[in-house]
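In: can't give you the sequence, but here's the structure:
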């Protein structure tokens, strides 16, 4: 790919354009995209026009831009995330039927917990998680499980970085976190009270590839702060055990 005068490639600029969209910002003007992607107006206009012509972006009647259906279509073709979600969903539904709060599935992606699915009861308590949303590994219960079982290089990189406190109870001390992560590996689950929202407790367990045994995801529930957690841990463990054989099966 040809480089711009600033040295970034066409691919890098396209990725920056696409990354300006998130769950809170689904529709933008070309000018907003250009500013957020740090692109000159003419470059932003050209890239948006090319992505729109290919169906990766779409324009509404007012000329505003959103992600296109073709991007969604391509993302789902042969997606590892889609296969994992499909394998986990029936087991998540059984957990949700018993817990009746929030049940969610997350994977490790670029040093964050990326949430692939979330089931919620209409009267459930607070939960900031969104499908396709991200949370810090050191704060979320699913993230802590993923961090505990991440490759050592990933774990050290995360622990060496500044750790942001989302609430007064978020653990931000690297040494304390190391002890927590060792406990998660030993106990096979985590209970994180108040680390994302002070009114909630996150409970999570690892999901393993049934063939290789490596942790590929985390199943979690979000409960009211003072709710009992032992039953949720057992429900999650049963669900994770049910998911593992399905995600280890070969795919054509």
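Out: Okay, I see it. Nothing here was measured: the structure is a model prediction, and the numbers come from that model.

In: going forward, measure contacts between C-alpha atoms and count neighbours the same way
Out: OK.

In: Which stretches in the chain count as helices?
Out: Counting by DSSP state H, the chain has helices at residues 10-19, 30-37, 41-54, 69-76, 80-99, 141-148, 152-160, 174-187, 230-248.

In: Of all the ones you listed, which one is nearest residue 197?
Out: helix 141-148 (11.4 Å; Cα to Cα).

In: then this one, side by side with the first:
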């Protein structure tokens, strides 16, 4: 007689479950990426407990994945035993064509614009329905602004975001119109009709001007599109100034001229 009877009325052996991962669980790569995205400006270093909580993973699972990420250099251990983003990720990120490659070509022009304006100069690309800041040059005495390099920004509430949305494919614009956006107490989104009208004006003028409060100061951005050799908008550059200290219109010619200069450099780069 089989001594492994399980009381279910059959001597049939049940299938073995290997390890602790569900048969149709979340892929390891997804969980690893979820761990990496837990880090940010507010949390550059995390304990294992905090990392597991932020990623919504069991502590043992978070530890197992974190150890593998450390082995590959994607994470680093601090002297206190906590975790931080590893330099291997920076090394990989530098070869991103829309990141380092574009930045390398644009940087001399951004430096010229920064010297001329003595304000914040930004280089932004679109990823999905958000903008990603890939470079920012700031004068020592420039007013503090919200967005950091690598940070994401709304397309409808920033000057470079509006430029990127205005020159995005029509389907991207429609997807943006119907997407859920965070509640905005300043009503920066407005109506879909008003946004469509604004985007049409940006395509006509080939620049955008947008003002919004940042902390206690009203900041104004002026932005223009950067095109690749196929005449597709791949980025936007912008200058951000305190509205009460500078007439934003004075920066429009310089921003447009620099965007065109970067576009020409992109066309001739091999």
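Out: Done, it's in. Given the structure is predicted, the values throughout are model-derived calculations rather than measurements.

In: Tabulate the helices of the first structure in CSV, adding columns for distance to residue 62 of the first structure and mean neighbour count.
Out: CSV is the format used below for the helices of the first structure (distance: least, Cα to Cα, whole Å; neighbours: other Cα atoms under 10 Å):
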stretch, distance to residue 62 of the first structure, mean neighbour count
helix 10-19, 19, 16
helix 30-37, 11, 18
helix 41-54, 14, 16
helix 69-76, 18, 13
helix 80-99, 33, 18
helix 141-148, 40, 31
helix 152-160, 42, 14
helix 174-187, 49, 15
helix 230-248, 44, 19
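
In: will you turn these into CSV that also has distance to residue 124 of the first structure?
Out: CSV is the format used below for those (distance: least, Cα to Cα, whole Å):
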stretch, distance to residue 124 of the first structure
helix 10-19, 31
helix 30-37, 35
helix 41-54, 39
helix 69-76, 29
helix 80-99, 10
helix 141-148, 18
helix 152-160, 31
helix 174-187, 26
helix 230-248, 15
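
In: wait, what's in contact with the residue nearest to the spatial centre of the first structure?
Out: Among the residues of the first structure, the one closest to the centroid is residue 114, at 1.0 Å (Cα atoms, centre = their mean). When contacts are counted by Cα atoms under 8 Å, 6 or more residues apart in numbering, residue 114 of the first structure touches 106, 107, 108, 132, 133, 134, 135.

In: Matching it against the second structure, which residue comes up?
Out: Aligned counterpart of residue 114 of the first structure in the second structure: residue 132 (TM-score structural alignment).

In: Now that match. Nearest residue, chain neighbours left out?
Out: With sequence-adjacent residues excluded and distances taken as Cα to Cα, 6 or more residues apart in numbering, residue 132 of the second structure is closest to residue 152, at 4.5 Å.

In: still on that earlier bit, closest to residue 196 of the first structure out of the helices of the first structure?
Out: The closest of those to residue 196 of the first structure is helix 141-148. By Cα to Cα, the value is 8.6 Å.

In: Average separation of the closest one from the aligned part of the second structure, please.
Out: For helix 141-148 of the first structure, the mean distance to aligned residues of the second structure following superposition is 0.6 Å (mean Cα distance after the TM-score superposition for the first structure).

In: picking that back up, what does the residue nearest to residue 132 of the second structure align to in the first structure?
Out: Counting by TM-score structural alignment, the partner of residue 152 of the second structure is residue 134.

In: Appreciated, that's everything.
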